[in-house]
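Asks: Sharing a model prediction with you, sequence too.
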Amino acid sequence: MPDAQVSSSSLAAEIDRAAAAVESQVIAWRRDLHANPELGNREFRTAGLVAAHLESLGFDAVRAGVAHTGVVGLLKGALPGPVVALRADMDALPVTEEVDVPFASKVRATWNGDEVGVMHACGHDCHVAILLGVATVLAGLRSTLRGSVKFIFQPAEEMPPEGEQGGAELMIAEGALENPVPRAIFGLHVTSRLALGTIGYRPGPTMASSDKLKISVHGKQTHGAAPWLGVDPIVTAAQVVLGLQTVISRGTDIAREPAVVTIGMIRGGVRENIIPDSVEMRGTIRAFDEEMRDEIHERVTTLAEAVSRGSRAGCTVCINKNYPVTINDPALTEAMAPTLARVAGAGRLELIPKVTGAEDFSFFQRLIPGLFYFVGVTPPEVDPKDAYSNHSPRFFADERALVLGVRSLAHIACDWLEANA
């Protein structure tokens, strides 16, 4: 980043006028996408809509089918300059919608073998509509745009189906950050934790890493009336769950960084009077430091195996690393915070606490400096503390927030381009 603070680009007034003009179209896109959600690696209709619009804007290159359904488009400005990337995720969740809006999802699909409802319960419909709006705004300013903007529409942020690859990691492997290589990347996420009109950001570690935990306790099946004739994996599993609570509370320096170990599923047994052969537990591990992340993995494994061994049971622990820590580049964040403050307006930019949710935007940030920030979507009459969270079947996004998303991404891209030309 340059030593001088980034200032408003020469396109600032034009961006705001163009964003206001495209607002109704952005809302229409969002409603269409919300009514027609698609699960990870299955975003065929969404990707088709995106690619068709980028091509209609005369983008210099539009590449579809990246990481199954991803779309990458390049918009070259008329003036020389560097390359910046903007990213939006496209996939919905296996959630049955409970929001009473005219464009509520009625879609059903199959996810990992189960029939499920499908809903944009995390707001990715908003992200796609916002980035389509940014593409429209910047394409209209191409004659005075300095440098190039790479638009990345990514599938499967919420994880691909079991047995498949996908998301940001696969997009990178298939060249999304190549030809040309961006020098910075920006992305946003709508959230019900912030009020309408508010932008939230944080330098450094911002969102947690995410890892899948699977523990299988192997016992010896017997009659429930004679437990001494077998090895009880249910009691052993209960002891493991209780022991895992000490991994964070007694074994992790949470004054340094927060961390979480959660068991969210226990499955075992088929009848009240049969002690089963095995019990399976599944959970998640969250951390904000890669070294701490590895230490937690080691402690979870050691504890589960030792507790099981003490009960004469076997134990298999499998931990799959999903997403790294989302780390906002400190210099980039400091440089662009004035842009976010200007776009949000007086008192509407907030320094937020760490978020224990995870984001595969983190894979992009491992390769180039990145900034990931949040846009509030909770209407003024609702306290964000009382709003239904992202991933809830009742998650609601106030569409008046969409134009702020368009303005913030367009301003941040142009400010960065002119400052780094």
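Replies: Alright, I've got the coordinates.
Asks: Every contact and neighbour count from this point should use C-alpha atoms.
Replies: Will do.
Asks: tell me the SS of Ala341?
Replies: Here Ala341 is helix, with the state taken from DSSP: H, G, I helix; E, B strand; the rest coil.
Asks: Skipping adjacent residues, who's closest to it in space?
Replies: Leu349 (5.3 Å; Cα to Cα, 6 or more residues apart in numbering).
Asks: now do Val325
Replies: Ser209 (4.2 Å).
Asks: I figured that neighbour was touching Thr284, is that so?
Replies: No. Ser209 lies out of contact with Thr284 (Cα atoms under 8 Å); the separation is 9.9 Å.
Asks: Against that first model, consider the following:
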Amino acid sequence: MPMPLRPGLLYLALLSAMTVTTTQAADLSWVDPAVASVNQEVIDLRHTIHQNPELGNMEVKTAALVADRLKALGLEVRTQVGKTGVVGVLKGGLPGPVVALRADMDALPVKELNDLPYASKATGVRLGKTVPVMHACGHDTHTAMLLGAARVLAEHRDQVAGTVVFLFQPAEEGAADVDDSQTDTLIGAQAMIRDGALDSPKVEAVFGVHVMAGYPTGHLYYKAGTVLNSSDQFRITVDGQQTHGSAPWSGVDPIVASGAIIGALQTLVSRRADLSQGMAVVSVGTINGGSASNIIAQTVELTGTIRSNSPAIRDTILKKMPPLVQGIASAYETRADLQVTNHTPVTVNNPILTEAMVPALELAAPGKVERLPASLSPSEDFSYYAQKVPGLFVFLGATPADQDMASAPNNHSPYFTADDATLATGVKAHVQFVLNYPGRANSKS
């Protein structure tokens, strides 16, 4: 029995047989001047947002700024979507499909070390603890670029076929009010979807742009199919019996058991996963246990992350990990409690949509568009949108071309920076996604 197509895929399947819309793009002469006219405003917005960062689910001021800007453009605006998210709806002057553009608004608990006039000195509260806050992954640029695109499209709505949904999302990096191991609370993209961000109006396709350090300013990068890893977090608590270090036989040592578990976790990749399907890593990030050098601890806690670019490999690791951990713990006469938190699935760009939008990318960055040879290692909750409707997630270089790409501080570094000169390309990419989504060109008279 054939599998039913997801929403939007029927249209894309029909599109795959139509070469005209995949090889030609609507090159509208007003786009470049319009983007140039909002460029300084976008830069100023970026600086304001960067200087006033807010953690996930705490983006109150950022969301208010976004909502005010969208309302001033005459868009329909919904607030408190996914807690602090904002959805704006622009109805074009011509009939056509509904597509969504997404930007994330949240910052990270990182202390900024850049010497910039708009550097962050902000703090926030994460799980009851005061922490420094910085836009160390470029979400300030994403928000500013999408606001710029909203203005360009709103001011030329008579040229827009169909409807554009602007998704300004909270908590892509996690929520400041939700523990990472908490599994019963939806945040970020999942919370936006739960609150109907893709349903009113019904979205047919979704697009996103992410700035990347170490790639030259103004260049766009894309890949069909798998483009980013999945992300899962685990916590293992190993319980033994505390005793004096001089007499280990009188207790049960959870430290030695934990060491065996750490080593065995690597076999989930090397001996259990079918690596012909992709890659994976299992990394232990923290080990905590004990209070003195001559006391064998009662309890050891391990935390770590699982990443993969293959849904099948991810499933294998998640299935095989519990019996492996429990078996080793039992062999060492300890007890182990394993908690796995599923953060994001593999991010997959719809292949038909991706190839159809290459001409739009070329219009946004002429001569500076490159196909990635392999998927990238980070993870993104854009993946949840792309599970619901066909999606395309692309990357925008953010390091000046005259700098050494290999030495550029990467995303999440306290020294991370994004070149203001790249923002215009991001704005243009969003606009060209809308204007060149398959079917729009044929709907124009």
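Replies: Cool, the structure landed. These numbers come from a predicted model, not from an experiment.
Asks: re earlier: what about Ser209 and Thr284 of structure 1, which has more around it?
Replies: Taking other Cα atoms under 10 Å, Ser209 of structure 1 and Thr284 do not tie; Ser209 has more neighbours (28 against 18).
Asks: Show me what that one aligns to in structure 2.
Replies: Aligned counterpart of Ser209 of structure 1 in structure 2: Ser230 (TM-score structural alignment).
Asks: ok, the residue nearest to Val325 of structure 1 - contacts?
Replies: Shown in contact with Ser209 of structure 1 (Cα atoms under 8 Å, 6 or more residues apart in numbering): 285-288, 293, 322-326, 357-359.
Asks: Tell me the counterpart of Asn288 of structure 2 in structure 1.
Replies: Counting by TM-score structural alignment, the partner of Asn288 of structure 2 is Arg267.
Asks: And that match, how far from Gly230 of structure 1?
Replies: 19 Å (Cα to Cα, to the nearest Å).
Asks: Which of the two has more residues huddled nearby?
Replies: Gly230 (18 against 13).
Asks: quick one on the thing from earlier: what's the burial count for the counterpart of the residue nearest to Ala341 of structure 1 in structure 2?
Replies: In structure 2, the residue paired with Leu349 of structure 1 is Glu370, using TM-score structural alignment. Neighbour count for Glu370 of structure 2, taken as other Cα under 10 Å: 15.
Asks: what kind of secondary structure is Glu370 of structure 2 in?
Replies: Criterion first, three-state DSSP; result for Glu370 of structure 2: strand.
Asks: Next up, the contacts around Thr299 of structure 2.
Replies: Taking Cα under 8 Å, 6+ apart as the definition, contacts of Thr299 of structure 2 comprise Thr237, Val238, Asp239, Gly240, Gln241, Pro254, Ile255, Gly289, Gly290.
Asks: switch the cut-off to 7 Å
Replies: Applying Cα atoms under 7 Å, 6 or more residues apart in numbering to Thr299 of structure 2 gives the contacts Thr237, Val238, Asp239, Gly240, Pro254, Gly289.
Asks: These in strands, which ones?
Replies: Among the contacts of Thr299 of structure 2, the members found in strands (DSSP state E) are Thr237, Val238, Asp239, Gly289.
Asks: Quick one: neighbours of Arg299 of structure 1, just the number.
Replies: Other residues close to Arg299 of structure 1 by other Cα under 10 Å number 17.
Asks: in what helix or strand does the residue nearest to the spatial centre of structure 1 lie?
Replies: Centre of structure 1 computed as the mean C-alpha position; nearest residue by Cα atoms, centre = their mean is Glu359, 3.5 Å away. In this structure, Glu359 of structure 1 sits in neither a helix nor a strand according to DSSP states H and E.
Asks: And the counterpart of it in structure 2, how far from Leu363 of structure 2?
Replies: Under the alignment (TM-score structural alignment), Glu359 of structure 1 pairs with Glu380 of structure 2. Glu380 of structure 2 is 26 Å from Leu363 of structure 2, where distance means Cα to Cα.
Asks: what's the answer for Glu333 of structure 2, then?
Replies: Counting by Cα to Cα, the gap from Glu333 of structure 2 to Leu363 of structure 2 is 64 Å.
Asks: In contact with Gly314 of structure 1, which residues?
Replies: Counting by Cα under 7 Å, 6+ apart, Gly314 of structure 1 touches Val217, His218, Gly219, Ser308.
Asks: In the residues you listed, which residue is surrounded by the most others?
Replies: That'd be Val217 among these, by other Cα under 10 Å, with 26 neighbours.
Asks: which residues touch that residue?
Replies: Pro233, Ala237, Ser278, Val279, Glu280, Ala313, Gly314, Cys315, Thr316.
Asks: show me the contacts for the last one.
Replies: The one in question is Thr316 of structure 1. Ile215, Ser216, Val217.
Asks: Identify the residue of structure 2 aligned to it.
Replies: Using TM-score structural alignment, Thr316 of structure 1 sits opposite Asp337 in structure 2.
Asks: and Gly370 of structure 1, how many neighbours does it have?
Replies: Counted by other Cα under 10 Å, the residues lying close to Gly370 of structure 1 total 27.
Asks: Map it across to structure 2 for me.
Replies: Checking TM-score structural alignment: Gly370 of structure 1 goes with Gly391.
Asks: Quick check: its match touching Ile352?
Replies: No. With contacts counted by Cα atoms under 7 Å, Gly391 of structure 2 stays clear of Ile352, the gap being 10.0 Å.
Asks: quick one on the thing from earlier: which one is the match of Gly370 of structure 1 nearest to, not counting chain neighbours?
Replies: Here the residue nearest Gly391 of structure 2, using Cα to Cα, 6+ apart, is Val206, at 4.7 Å.
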